[in-house]
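Chemist: my questions are about this predicted structure, shown below with the sequence.
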Amino acid sequence: AEGTEGAAGTLVGEAALLAALGRARTGRMADVVATIQAEQDRVVRSPLAGVLVVQGGPGTGKTVAALHRAAYLLYTHRTALARRGVLVIGPNAVFLRYISEVLPSLGETDVVLTSLGGLFPGVRATAEDAAGTAVVKGDPRMATVLAEAVRLQQRLPEGTLTVRLEDEDEEVSVPHEVCAAARHRAQSLAAPHNVARKRFVTDMLHALVRARAELTGRPLDEEERRHGPGELWRGPAVRRALDGLWPLLTPQRLVAELLSDAELLASSGRGVLGEDERAALVRESDAPWTTGDVPLLDEAAVLLGEDDSEQRAAERARRAERAEEERYARGVLQILGLDGWDVVDPARLAEAHGGGGDSRTTAERAAADRDWAYGHVIVDEAQELSAMAWRTVMRRAPARSMTLVGDVAQRGSAAGARSWAAMLDPHVAGRWREERLTVNYRTPAEVMEAAGRVLAEVAPEMEPPVSVREEGTPPRAVRARPGALVARVAEAAEEERAGLRASGGG
């Protein structure tokens, strides 16, 4: 970067300033906030629109820049982001606790902080999968497997559907072809499973009403057509029969059953996953959620959807209640002789009297809503996210305003990114840009020289950052026999301690 290294390899500009300070990185991030480098400033002030990738090696201040960017964007685009909020996704709970203390010091508190394991409301996953399992769960083919698992839940009876009606002690029957036609109509909606279920259940209830009328001789008049389905639906036997054909599913139930049922996995993954891959997924039914499960839960939520009939009914009731409260408030103002004055708004008076409105902050409402569309999303250690995880993150940012911070060369997850293009092009091809941080203010030059040699072997396309300080003591290589690594590390540590004591150190 310009202003980083002179012709003779001498650090200049902002890097020279940091080198002159000559102090180790200690305490909280605020210790380095005042000396953000010019390249970090470009990151902070980069436009809100689009996807910005901040690529930087260890110690280059990626997270510092990302946090200042969050504060800068919230200040500069306050109107837009105050409504939608900013989501910060970090690698673990320790990091998030740390960031929760840093962000308020930068003047911003209305930001949602979570790890990938907390991105699905109601689930807090901290367990990690074995490497082989993580790779399979993170593969985008799992979206196809989940879609097939949902389709397999939309069943038909083996023959005629027969249901005993408790109140009349009679059995009514619906022919197999009628059931098949009802399923076909529901599937033709191309709607999520739980949404399409409403159509299937409605058609099946009408078929049962007709069957009951034929069996009992009850007239199939307008009243029977209108009230009969609801009457039958209240019967436990009818509910059990229809739930058995097209059940109401939650993401948790679908994913838990899929991962604990080898036969269901085989059916859902046929032609998609190999036998070894399916075997890597199978686990006990009571196994805890892992971070690799969260993208599967989110994908399942999209495939299942919600039958919001009850919510819509509740919303209609709330609107009716609010209208009644406003009528009451208007009457109070008339009694007081204030109805002709623009002093008090009846709607505001009703809200104050009824305590209506959502008093939660933007962050609180967003964290509880899986469908919330954030104004901006920041991901730290973004190289660790799998392809399935990226599908989950992208749903939180439909406007594709994002800041992704990481270092592909430091990828630790077997399911993580091997390149930014491989992970981002399926979602934002041609719409992401990269900024590189090249100055390392944390790691001594002696250590980075050794790290650079390793980097040249594992990721030759990457350039190591330039360190701004030296300690004068290069790292030394210690050989260990196979199986003796732990003991040799302990021995080397003791040797270092002895050397420090001999020189009057700690």
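Modeler: Perfect, I can see it now.
Chemist: only C-alpha atoms from now on, for both contacts and neighbour counts.
Modeler: Fine.
Chemist: please enumerate the strands of the protein.
Modeler: 51-56, 86-90, 111-115, 161-165, 170-174, 376-379, 402-406, 432-437, 439-440, 466-467 (DSSP state E).
Chemist: now render those strands as CSV, adding mean neighbour count and distance to residue 209.
Modeler: Formatted as CSV, those follow (neighbours: other C-alpha atoms under 10 Å; distance: least, C-alpha to C-alpha, whole Å):
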stretch, mean neighbour count, distance to residue 209
strand 51-56, 23, 55
strand 86-90, 25, 50
strand 111-115, 22, 50
strand 161-165, 17, 11
strand 170-174, 17, 9
strand 376-379, 25, 51
strand 402-406, 25, 53
strand 432-437, 18, 57
strand 439-440, 25, 74
strand 466-467, 24, 77
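Chemist: let's bring in a second one:
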Amino acid sequence: MPARTPLDAERDHLAASRAALRAMRADAEALDIGDVTANWVNAEVLRSEIEQRIKSLADLADTPLFFGRLDYLRDLDADGEHGHRFYIGRRHVHDTGGDPMVIDWRAPVSQPFYRASKQDPRGVRLRRRFGYDGGELTAYEDEHLLDPGEGEEERPSALLQREIERPRVGPMRDIVATIQPEQDEIVRAALSGTVCVQGAPGTGKTAVGLHRVAYLLYSHRERLARSGTLVIGPNRSFLRYIEQVLPALGELEVRQSTVDDLVAHVPVRGTDSAAAARIKGDVRMARVLRRAGRAGGRMPSEPVVVVRGSRRWRVPAYELEQIVRELLDRDIRYNSAREALPRRIAHAVLVRMEEAGEAPDDRTQNAVARTPAVKAAVKEIWPPVDPAKLVLRLLSDAGFLAAHSEGVLTPEERAGILWEKPPRGVASARWSAADAVLIDEAKDLVERTGSLGHVVLDEAQDLSPMQYRAVGRRCSTGSATVLGDLAQGTTPWATESWAAALAHLGKPDAVVEELTRGFRVPREIIAYASRLLPAIAPELAEATSVREAAGSLRVRRVADGTGAAGLDDAVVAACREALEHEGSTGLIAADARIEALADALAAAGLSHLAPGEETSREARLTLVPASLAKGLEYDYVVLDEPAAIVAGEPDGRTGLRRLYVALTRAVSGLTIVHAAPLPRELATPAPASSPAG
């Protein structure tokens, strides 16, 4: 009988841990709450919590239950072995006696797995990483952090490198086994503070943001259960791509949304020109809306006379005006002031009653506030405001817009946002996405927007100031994690400064962290894409990569004279080559080229999916419009005609930023196929290339 190896022992622990997890789930399923709760409402709440608990205890067969082990330097145990050994995994698992078999990666005792080093071992004598094939444990790798014989220089982990480079098909997966020290610092930052992460492509900023949500929910479960959390992405394709990360970490109830979904108070059926959208997204529009919102009311010109029995109580117009001005000076929400006004008028009546020798109480004040005379005065002085109707009037009534944007917008800017053909009403208006944000701003002027405990905002560089304000309202009493890359800003209103963006968000004191060390994009590819940085974001440091992948970049020029068909054929051939490798392939092209390439792929017998569909079906090839490529990643990328991607944007700088995004989506290999000359920023110095056609 062959001697048992350490790997056998680890497999035994894995099997025992899985059995313990099944027992934990069985215990949860067997709970009887019939006589526990006082009423059916409490019973339903408890039943829902138990159902969530059961879901979170699912054992995913192809997902490692633990990925690391920490052996702490402590007193020897009875068997002569070092004690305090912890297995680090995605969730906590304990045996029937309550002793931990797997420690949640978010627990404080797990932190050294990500942070310990030979320079700072944190009491860890051995760190072990495990390698898996599916759910089967196949290898391990040890780091003896206190052993001087291994030298002072840290050797890169082969298992960690393999996990980073593992082919990916389908949705984004977690990086819990590969989190790096600089990423872990951001993940575990305090809930009370807002963190902004400027991250170059491949630095894992999106994954860091999602793992931060999971960490905060672990550390502040009750608080965030009350106040709520939200992940905001740039589009629904992106949200479908990331939707499995948090459930894999045991967090099932985190809401995900786009900014457009957050402000969907009206159906969006229209589009703005870039110039109009830029003006509507400018923070100055908040001042315009504020002025317009206050214009609905009017100063009283008549007294209020309240009849109580045989007595008549009169509040003169000048005193009413004083009440109104005091409410305006308090700068409270429109509806809050409107609700306070009748009580203020009633209070003025009660003062007169007391002066006349009566003894009114709170019930009298409430009754006076509900009298027809007071109600009529409130309706006249402070009429109800409909946010959509307010914005509709601003965008369709030139005089109204001019009156409330005087000194804020220029005449040319006002003309640029006015509708040529004013709609008949809110329902018939062809609202744009920028209009919906204005309505959200107006709605908040009328009534306070509810605030969440924590918001993660990804691809934040593409938001307008007014969109930042919309997000900021959702975390005004909470905190945020802001993720983005200034070099990848591709909207006409993309932010040029995190300081300005955070001020619009209402978090000017946020800490800005910069991630420049890449783990996803090979060094050859990121170096090539970084040639664009002097033109698109000269203030940013060039990203580096820990991954060496010689030959990962190929640039192919289609032979002259072959025309569009020759380019399409060369792209199809490059896709076939990419599909020979394991993993996913993304064909990224200018939006205007998508239809032609779809036809070429179909003619060649290559089936493909659209972005986001990979999460529901096994996919090898995805055809990706350049406008939707941001945040996505593929093992191999075929990039069609860079010049067309640049030309598809309203200006050259935005076009180069869009190209920068497309160039940095590859995890293992990038093939660029072009017929038109490359942008000069890429063409000099020219990389090794080969003709195609």
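Modeler: Thanks, I have the structure now. On a predicted model such as this, the values are computed, not experimentally measured, just so you know.
Chemist: sorry, back to before: quick one, which of the strands of structure 1 gets closest to residue 26 of structure 1.
Modeler: strand 439-440 (14.4 Å; C-alpha to C-alpha).
Chemist: what's the closest one packed up against?
Modeler: When contacts are defined as 3 or more C-alpha pairs under 8 Å, 6 or more residues apart in numbering; DSSP states H and E, strand 439-440 of structure 1 packs onto strand 466-467.
Chemist: now do 10 Å
Modeler: For strand 439-440 of structure 1, the packing partners by 3 or more C-alpha pairs under 10 Å, 6 or more residues apart in numbering; DSSP states H and E come out as helix 13-21, strand 466-467.
Chemist: could the strands of structure 1 go into a markdown table alongside distance to residue 233 of structure 1?
Modeler: Output for the strands of structure 1, formatted as a markdown table (distance: least, C-alpha to C-alpha, whole Å):
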| stretch | distance to residue 233 of structure 1 |
| --- | --- |
| strand 51-56 | 49 |
| strand 86-90 | 42 |
| strand 111-115 | 41 |
| strand 161-165 | 11 |
| strand 170-174 | 14 |
| strand 376-379 | 44 |
| strand 402-406 | 47 |
| strand 432-437 | 52 |
| strand 439-440 | 67 |
| strand 466-467 | 71 |
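Chemist: of those, which approaches residue 286 of structure 1 most closely?
Modeler: strand 111-115 (22.7 Å).
Chemist: that closest one against structure 2, how far on average?
Modeler: Strand 111-115 of structure 1, aligned to structure 2 and superposed, deviates on average by 1.7 Å (mean C-alpha distance after the TM-score superposition for structure 1).
Chemist: re earlier: pick the most buried one from the helices and strands packed on strand 439-440 of structure 1.
Modeler: Each of those was scored by mean neighbour count; the highest is strand 466-467, a mean of 24, by mean count of other C-alpha atoms under 10 Å.
Chemist: which one of the helices and strands packed on strand 439-440 of structure 1 lies closest to residue 362 of structure 1?
Modeler: Short answer: helix 13-21, nearest of those by C-alpha to C-alpha, at 37.5 Å.
Chemist: same for the closest one, what does it pack against?
Modeler: Looks like helix 13-21 of structure 1 contacts helix 38-44, strand 439-440, strand 466-467 (3+ C-alpha pairs under 10 Å, 6+ apart).
Chemist: wait, doesn't residue 621 of structure 2 sit right on residue 606?
Modeler: Yes. Using C-alpha atoms under 10 Å, residue 621 of structure 2 is in contact with residue 606, at 8.1 Å.
Chemist: about what we covered before: CSV for the helices and strands packed on helix 13-21 of structure 1, including distance to residue 420 of structure 1?
Modeler: CSV is the format used below for the helices and strands packed on helix 13-21 of structure 1 (distance: least, C-alpha to C-alpha, whole Å):
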stretch, distance to residue 420 of structure 1
helix 38-44, 17
strand 439-440, 21
strand 466-467, 22
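Chemist: for residue 257 of structure 1, which of the ones you listed is the nearest?
Modeler: helix 38-44 (44.1 Å).
Chemist: quick one: that closest one to structure 2 mean distance?
Modeler: Mean for helix 38-44 of structure 1 is 2.8 Å (mean C-alpha distance after the TM-score superposition for structure 1).
Chemist: and residue 621 and residue 606 of structure 2? Which one has more around it.
Modeler: A side-by-side neighbour count of residue 621 of structure 2 and residue 606, using other C-alpha atoms under 10 Å, places residue 621 first with 26 against 16.
Chemist: residue 488 of structure 1: how many residues sit nearby?
Modeler: Per other C-alpha under 10 Å, the neighbour tally for residue 488 of structure 1 reads 15.
Chemist: what does residue 452 of structure 1 give?
Modeler: 19.
Chemist: which neighbours do residue 621 and residue 606 of structure 2 have in common?
Modeler: 575-576, 579 (C-alpha atoms under 10 Å, 6 or more residues apart in numbering).
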